[in-house]
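>>> Have a look at this fold, sequence not included:
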């Protein structure tokens, strides 16, 4: 049966769906439509220029691999971008010329050590010169792009020290550890990029532990372990990402032990990242763990609210984006797990805005964040909301219940009732009883008053939004 654009793309999606996170799959792959298949060239239609650029930047390797599985090594991908045709209000399309379409080659080879001359086996190169080694660094990872906060201050400042004096500092090795998406890779590569800027003659290399293990196994099968070890001994600043994966590779640990000793004794710099502190790494040789403890172990923690705000604002500034302040606050309040999730939420907002051709507002943010924020497993109480509001407005609990006409007390009580109705399962009568025995009509009036004031008073609306987000955080 002859292949069609639809069948090829459906088969590609089956593979991609198992690799990409569900939300990212929904955002970036479901809107794509297959258009045409000519021999080994598949044309796909994407909704906007923004989509095209994002796919090229973030998913080009994945698209290449899946397409090659379907169409062979000569597979190529071309794009058709939907464009707004202007006055007639209809959508048109624009094909990217074949000359600018991306042609995929073998992206599965080992990293190229000789610039502009990729080789299958990079380690056995006669007369290999040190300066020919590609550092494998992403230039977007810099210290300027890494927001400093209480959650990462020690690690970031230690990284700066290492970059300024690689190998000639007391942080050797520098072990950066923390959970997923907190910036370990970013910080490690920031050090590498800064070293290249300050010390252009230094030989820098970033490699994941998985890549290291795979390369070691390849060279072991070819009886070329000495070549492998010798190559790594050429490096001045070596960064190994996710060293916890060495736990399942005993022989790779032996090779790394030899490399570590040589580099350390030669005054070279080692930077390691891990999801756990060295003392908590299981399956690692004790002699390696003891060496990890020679330098500094610095952890990355969950970013606090203010740091999350800074991260979002920095990301927006770098990308030339603008969002209402209330939306930025809403995202920062509700995404507290890690930086990757935070940036993912921002990207999804932009994607939805582009797809739906609408401005980013609080309503759109709430819709998008439903896919990021887990359903609450805790039930918030009226008492907890009362306490939050009292602390926020610096009002005593007793005053909140008193019969008074003071504006600040009345508004605090009305906001509390409004939040109690929104976030608890209590009846209007029960809510009223928690405010000095008031009846349900008072609660209804209070809720309507809050809604009306939010439409007319920007400061009042901001106060309600901040309290809403505080309640949401407490319920997570």
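Yep, it's here. Just so it is clear, the model here is predicted, and its values are computed rather than measured.
>>> alpha carbons only for contacts and neighbour counts from here, please
Fine.
>>> residues in contact with stretch 166-181?
Stretch 166-181 has contacts (Cα atoms under 8 Å, 6 or more residues apart in numbering) with 155, 158-159, 161-162, 184, 188, 195, 237, 264, 267-277, 291-301, 338-341.
>>> now swap in stretch 7-15 and tell me
By Cα under 8 Å, 6+ apart, stretch 7-15 touches 29, 34, 66-67, 70.
>>> Just the closest of these to residue 318, please.
residue 29 (25.0 Å; Cα to Cα).
>>> What separation do you get for residue 400 and residue 42?
66 Å (Cα to Cα, to the nearest Å).
>>> where along the stretch 101-250 of the chain do the strands fall?
Remark: strands assigned in the stretch 101-250 of the chain by DSSP state E, counting those that start in this stretch are 174-178, 204-208, 237-241.
>>> sec struct for residue 81, please.
Following DSSP: H, G, I helix; E, B strand; the rest coil, residue 81 is assigned to strand.
>>> wait, it sits on residue 53?
No - if you go by Cα atoms under 8 Å, residue 81 and residue 53 don't touch, sitting 10.5 Å apart.
>>> Those two: who's more crowded?
residue 81 (19 against 11; other Cα atoms under 10 Å).
>>> Next one for the comparison:
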């Protein structure tokens, strides 16, 4: 063998060694990545979902779609870089690329897993074979909300637009969607409207509308009766999951862990998730950081109470559905007096109509004043310092006794200051009176607390505290608004 042939032979062997080593390098990177992110996260986001290639100093990460790619890059980029650096002994540049073949592989794996789960749970396998059959589980409730019936105002326009886009392109544009706002302002209406629109779209989509409480109860029943596989198959094969009052999951660690895996499974294949709560994710006490980060990873939209013009239109539409003709001056009168939420507004209208029916009188200003006497000039109940202390303590996971104590931890100090600010703002009590009620003999403390919170509100400053679920941070304005809504509800 001549020298040239020998050189080529050595080069070929070196090339084969490089190829073998490259293959093992990728396996070792994935193995190390599994150790870093944990087996559960690895199974959801990487196993059968990604493809890695090391070449020319780059690590290419192939992903099935833009959703998985964005999630991995946003949440696991550091873990991938760390795993690659530890295996290769140097930093490498990581590229992410969509590989359509992975989507089919991921979907096939998921369907096989679902079929096995259904068979174990004793469900009929044919419900999964078409991919479009109704989801197994309790009968769907009758949902009243329709997107076409929703009265759009300045405080709800963005949420309504996003709801429309969700129906048009589920899982493609806005995902996940998190709606939040006070009680009775339209969150449930929008969620039900999305569900009804998906159901009427003739696309065979598998969707489920439920509440955080119902999800929790179903999970506990499944645990008790050993039917977790059936429970998981019910939720994890969905094209769209809509959960109202998701804040109910707070302070329920096992339920939160279960929902986290459900969320990851649905989201990883680009299926739609829409959630609603009375509070922003960061403001939900004792919500795990893992769930909170998922909830804020998409679009978070606040729905505000309707303004006067919107309240008038709500009343007009509601009156038309009842077959009633109500004068504009009565509509204006009711809308001006009922400013809390849509539910109370509709309740006042029903009371007005009932009063007219009972007396046989036409609906006019006289009967409106008489029927709605207990609503007049109502902007909320008469508040006491005790009401405010209870609401503040509940928000921060404390007790009213903590606010009266001499303890000065960051959380208690912040809660105490906000309670004093709200007491001065929402009650007629003076600084000395508030100080006495809150167990502080020095009214200067209340004065300084009021000035501090007022200053933070003016500067739109943030506040940090520690909850049972870990450190939290949010704008003071959001905290105060959330507590005020709780007090009024």
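Sure, I can see it. Given the structure is predicted, the values throughout are model-derived calculations rather than measurements.
>>> now what about the TM-score between them?
Scored against TM-score structural alignment, normalised by the length of the first structure, the superposed chains reach a TM-score of 0.51; 256 aligned residues with a Cα RMSD of 2.2 Å.
>>> Next, residue 77 of the first structure: secondary structure please.
Following three-state DSSP, residue 77 of the first structure is assigned to strand.
>>> show me where the stretch 1-150 of the second structure has helices.
Here the stretch 1-150 of the second structure has its helices, by DSSP state H, counting those that start in this stretch, at 3-37, 39-45, 66-88, 100-120, 126-129.
>>> which one of these lies closest to residue 336 of the second structure?
Among these, the nearest to residue 336 of the second structure by Cα to Cα is helix 66-88 (45.3 Å).
>>> which residue numbers in the first structure go with that closest one?
Counterpart in the first structure of helix 66-88 of the second structure, with TM-score structural alignment as the criterion, is absent.
>>> Residues contacting that helix, please?
Contacts for helix 66-88 of the second structure (Cα under 8 Å, 6+ apart): 25, 28-30, 32-33, 36-37, 45, 59, 63, 90-92, 94, 96-98, 267-270.
>>> Please indicate which of those residues are buried?
Taking 16 or more other Cα atoms under 10 Å as the criterion, what is buried in those is 25, 28-30, 32-33, 36, 45, 59, 63, 91-92, 94, 96, 98, 267-270.
>>> quick one, what contacts the residue opposite residue 209 of the second structure in the first structure once aligned?
In the first structure, residue 209 of the second structure lines up with residue 206, judged by TM-score structural alignment. Residue 206 of the first structure sits next to 135-137, 189, 192, 238-241 when contact means Cα under 8 Å, 6+ apart.
>>> nearest to residue 91 of the first structure, of the strands of the stretch 101-250 of the first structure?
Across these, closest to residue 91 of the first structure is strand 204-208 (Cα to Cα), at 44.2 Å.
>>> re the thing from before, the nearest residue to the match of residue 209 of the second structure once chain neighbours are set aside: what's it in contact with?
Sequence neighbours aside, residue 239 is the residue nearest to residue 206 of the first structure in space, at 4.7 Å (criterion: Cα to Cα, 6 or more residues apart in numbering). Residues in contact with residue 239 of the first structure (Cα under 8 Å, 6+ apart) are 188-189, 192, 205-207, 270-272.
>>> picking that back up, of the strands of the stretch 101-250 of the first structure, which is nearest residue 94 of the first structure?
Across the strands of the stretch 101-250 of the first structure, residue 94 of the first structure has its closest neighbour in strand 204-208 (39.0 Å, Cα to Cα).
>>> The closest one vs the second structure, mean deviation?
On superposition with the second structure, the mean distance recorded for strand 204-208 of the first structure (mean Cα distance after the TM-score superposition for the first structure) is 0.7 Å.
>>> preserved in the second structure, out of the contacts of residue 239 of the first structure?
Contacts conserved in the second structure for those, using both residues aligned by TM-score structural alignment, their matches' Cα atoms under 8 Å: 188, 192, 205-207, 270-272.
>>> how about the residues you listed in JSON lines, adding distance to residue 463 of the first structure?
Shown next, in JSON lines, are those (distance: Cα to Cα, whole Å):
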{"residue": "188", "distance to residue 463 of the first structure": "39"}
{"residue": "192", "distance to residue 463 of the first structure": "43"}
{"residue": "205", "distance to residue 463 of the first structure": "49"}
{"residue": "206", "distance to residue 463 of the first structure": "46"}
{"residue": "207", "distance to residue 463 of the first structure": "47"}
{"residue": "270", "distance to residue 463 of the first structure": "48"}
{"residue": "271", "distance to residue 463 of the first structure": "45"}
{"residue": "272", "distance to residue 463 of the first structure": "44"}
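>>> Nothing else from me, thank you.
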